[in-house]
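> Build me a model from this:
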Amino acid sequence: MSEPKVVLITGASSGIGAACAHHIVKAGHKVAIAARSIDKLANLVDELGKDHALAIECDVTSLDEQKAMIEKAVEHYGKVDVVFANAGLGASAAGTENGDPDNFKTMIDTNVFGATLTAHVAIPVLKKSKGHLVMTGSRAGRATLSGSVYGATKWYIRGYVQNLRQELSGTGVRVSNLEPGMVDTPFFDDEKPQALRADDIARAFVFMIDQPATAMVADMLVIPTPPVED
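Model prediction:
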């Protein structure tokens, strides 16, 4: 195996982020996990092992906290090879007319502004490592969902990844959009038995980042297999 990568994940305290951390360590890499819930991160580090994982408390809507996040990861590991802008928030009610404006603001601050800040602080470090920036998009960023502010935030990610790819062309930095369909995670209040599992997305993520330097998985849409009809 080649030299282990150092992978920094935002929104890593549960769901897709936590599953990715487990699969990254299983694949032989190191991980820095960031989120607001430091207690959950500490428990995850205990599961992964302190030799393999570092917990960093971070609110992605704060530029100062994101700067500190990337600095702590580099100080601890000496480098960062992959940054996964995964922190995200869903809608508390469907549509725009019946939605909650406070939720709109929090969702846009996290899904749009927070992801943009992650790219901003990550790019200088990834240029040094010829690394990889991955963002969590969504199937919702490829569809028209009636009045969905959440879907609009994922349309932003889809377009922004393409713009970043152009900006970073020639630097050796790869930029990818990982687009899950519905995933059964704490993102939802009730169970989604026909949905993807967080482990499904984690395996896709590891596939993305383990490609040789000559290949870039630009966009990966992962959707649930339709149930077998009786």
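> Going by C-alpha atoms from here, please, whenever you check contacts or count neighbours.
Fine.
> All the helices of this protein, in order from the start?
Taking DSSP state H as the test, the helices found in the chain are 15-26, 38-48, 63-77, 101-108, 115-129, 149-167, 198-209.
> Which one, of those, ends up nearest to Pro186?
helix 15-26 (6.3 Å; Cα to Cα).
> what's the distance between the most centrally placed residue in the chain and Ile201?
With the centre of the chain defined as its mean C-alpha position, the nearest residue by Cα atoms, centre = their mean is Asn86, 2.0 Å away. For Asn86, the distance to Ile201 equals 12 Å [Cα to Cα, to the nearest Å].
> what's the burial count for the closest residue to Met216 other than its chain neighbours?
The shortest distance from Met216 to any non-neighbouring residue, by Cα to Cα, 6 or more residues apart in numbering, is to Arg174 (6.3 Å). Arg174 has 25 neighbouring residues, counting by other Cα atoms under 10 Å.
> ok, Arg174 touching His132?
Yes - between Arg174 and His132 there is a contact under Cα atoms under 8 Å: 4.6 Å.
> Burial check on the nearest residue to Trp155 once chain neighbours are set aside, number of neighbours?
Leaving aside its sequence neighbours, Trp155 sits nearest to Gly141 (Cα to Cα, 6+ apart; 4.2 Å). The tally of other residues near Gly141 (other Cα under 10 Å) stands at 21.
> re earlier: hey, which of the helices of the chain is tucked in deepest?
Stretch with highest mean neighbour count among the helices of the chain: helix 15-26 (a mean of 22; mean count of other Cα atoms under 10 Å).
> for comparison, sequence B:
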Amino acid sequence: MPAPKVWFITGASTGLGRAMTELVLKNGDIAVATLRKPEALAGLSAQYASDRLLVLKLDVTSRDEIAAAFARTKETFGRADIVFNNAGYGVATEVEYAYEHDQLVRDVFEVNFWGAAHMTQAAIKFFREVNGPSIGGHLLQNSSMFAIESMPCVGYYCSTKFALEGLSEALSKELDPSWNIKVTIIKAGFLATDIHARADFIDALPAYAQSPAASARENLYSYAKNPIGGDPEKAVEAFYRLTRLPDPPLHFILGKDAIELIKRKIATLTLAMDSYASWSEGLERTGNPEEESRVSE
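Okay, here's the model as predicted:
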């Protein structure tokens, strides 16, 4: 029987983080569950021994707390096989209106992008220096289908996911294959979690009352009260299965809505590219570049 895997999970108090923690424990693996308020997992801590569940306080905006959490993981278990980089939340506002609430928007970037980036750095270093290539590691980056196409009223949230996507793709190309470190960017569609209920809703800008942003905002209000989408427990089961693959994908798309959104985006980009492809003809520089540079001076 294979040895249990050690999972390091951020944002473990609710949503996908909580569901993943429970699944890992149910499957006989070990969970390092991190969250800002450890008391939220008091019930789970009562059910599982300390050699199965380690609950740690971690605010991903604190590099010191990230370092301390990985140090405690090393001290307790000696390794972390999988890091589920999941912590995050949203803010609803028109792009234009965010200047009135600059700090709220910056805070979302601090958690969703910079917090995730600092977690990424710490995880990769841990995989390389603590685990070593005999163990390696698998980093699951919880992105979103909205890292591919933004929707109205959550442009800043979407932007954090676009940024995380770009960072993760670059990272995947920087890693030495001999380190045995895998990266998977998860692009899931709507899942019936409480993420909308935890979002910060900034009052609507009156000028946008008849715009697409208004209907998008109403949908977000509705989702906050009655979450829609796929089953979070089934989603984390899919994420879990990914970690059992010998060669997991860099991009993992989950949900029929995510698949349809990405197909539409590909079609839109293809049309835009093909429609104006001829405009790229003749862009090549002619003559001697050094000569042209002297003339321009």
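> circling back: adding distance to Asp190 of structure 1, write the helices of structure 1 out as CSV.
Compiled in CSV, the helices of structure 1 are given as follows (distance: least, Cα to Cα, whole Å):
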stretch, distance to Asp190 of structure 1
helix 15-26, 14
helix 38-48, 21
helix 63-77, 31
helix 101-108, 19
helix 115-129, 26
helix 149-167, 18
helix 198-209, 15
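> wait, which of those helices is closest to Gly95 of structure 1?
It is, among the helices of structure 1 and with distance given as Cα to Cα, helix 149-167, at 6.8 Å.
> Give me the distance between that closest one and the centre of its chain.
13 Å (Cα atoms, centre = their mean, to the nearest Å).
> which helices and strands sit right next to it?
Applying 3 or more Cα pairs under 8 Å, 6 or more residues apart in numbering; DSSP states H and E, we find helix 149-167 of structure 1 packed against helix 101-108, strand 132-136, strand 174-180.
> and Ile70 of structure 1, which of the ones you listed is closest to it?
Short answer: strand 132-136, nearest of those by Cα to Cα, at 13.0 Å.
> Just tell me the aligned range of the closest one in structure 2.
Counting by TM-score structural alignment, strand 132-136 of structure 1 lines up with residues 138-142 of structure 2.
> What's the residue nearest to Met216 of structure 1 aligned with over in structure 2?
So, by TM-score structural alignment, Arg174 of structure 1 is matched to Lys182.
> Could you pull up the residues touching that match?
With contact set as Cα atoms under 8 Å, 6 or more residues apart in numbering, Lys182 of structure 2 has these partners: 136-139, 172, 248, 250.
> Which of those residues are buried, as a ChimeraX select command?
Entered in ChimeraX, the line below selects the buried ones among the contacts of Lys182 of structure 2, by 16 or more other Cα atoms under 10 Å:
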select :136,137,138,139,172
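> could the contacts of Lys182 of structure 2 go into a markdown table alongside distance to Glu290 of structure 2?
Converted to a markdown table, the contacts of Lys182 of structure 2 look like this (distance: Cα to Cα, whole Å):
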| residue | distance to Glu290 of structure 2 |
| --- | --- |
| Gly136 | 49 |
| Gly137 | 49 |
| His138 | 48 |
| Leu139 | 46 |
| Ser172 | 37 |
| Pro248 | 47 |
| Leu250 | 42 |
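> just the contacts of Lys182 of structure 2 now: which is nearest Leu56 of structure 2?
Leu139 (19.0 Å).
> can you pull out the strands in the stretch 151-297 of structure 2?
Using DSSP state E, counting those that start in this stretch, the strands assigned to the stretch 151-297 of structure 2 run over residues 181-188, 200-201, 251-254.
> hey, which of those strands is tucked in deepest?
Sort the strands of the stretch 151-297 of structure 2 by mean neighbour count, taking mean count of other Cα under 10 Å, and strand 181-188 sits at the top with a mean of 23.
> ok, back up a step: same list as before, the strands of the stretch 151-297 of structure 2 that is, but in JSON lines and with distance to Ala92 of structure 2 included.
Compiled in JSON lines, those are given as follows (distance: least, Cα to Cα, whole Å):
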{"stretch": "strand 181-188", "distance to Ala92 of structure 2": "19"}
{"stretch": "strand 200-201", "distance to Ala92 of structure 2": "5"}
{"stretch": "strand 251-254", "distance to Ala92 of structure 2": "24"}
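> Can you tell me the closest non-neighbouring residue to Ser96 of structure 1?
Rather than Ser, residue 96 of structure 1 is Thr. Distances taken as Cα to Cα, 6+ apart put Gly147 closest to Thr96 of structure 1, at 5.0 Å, once the chain neighbours are dropped.
> ok, how many other residues are close to the one you found?
Neighbour count for Gly147 of structure 1, taken as other Cα under 10 Å: 14.
> show me what contacts it?
Counting by Cα under 8 Å, 6+ apart, Gly147 of structure 1 touches 94-97.
> ok, these vs Val31 of structure 1, which is closest?
Nearest to Val31 of structure 1 among the contacts of Gly147 of structure 1, counting by Cα to Cα, is Ala94 at 34.9 Å.
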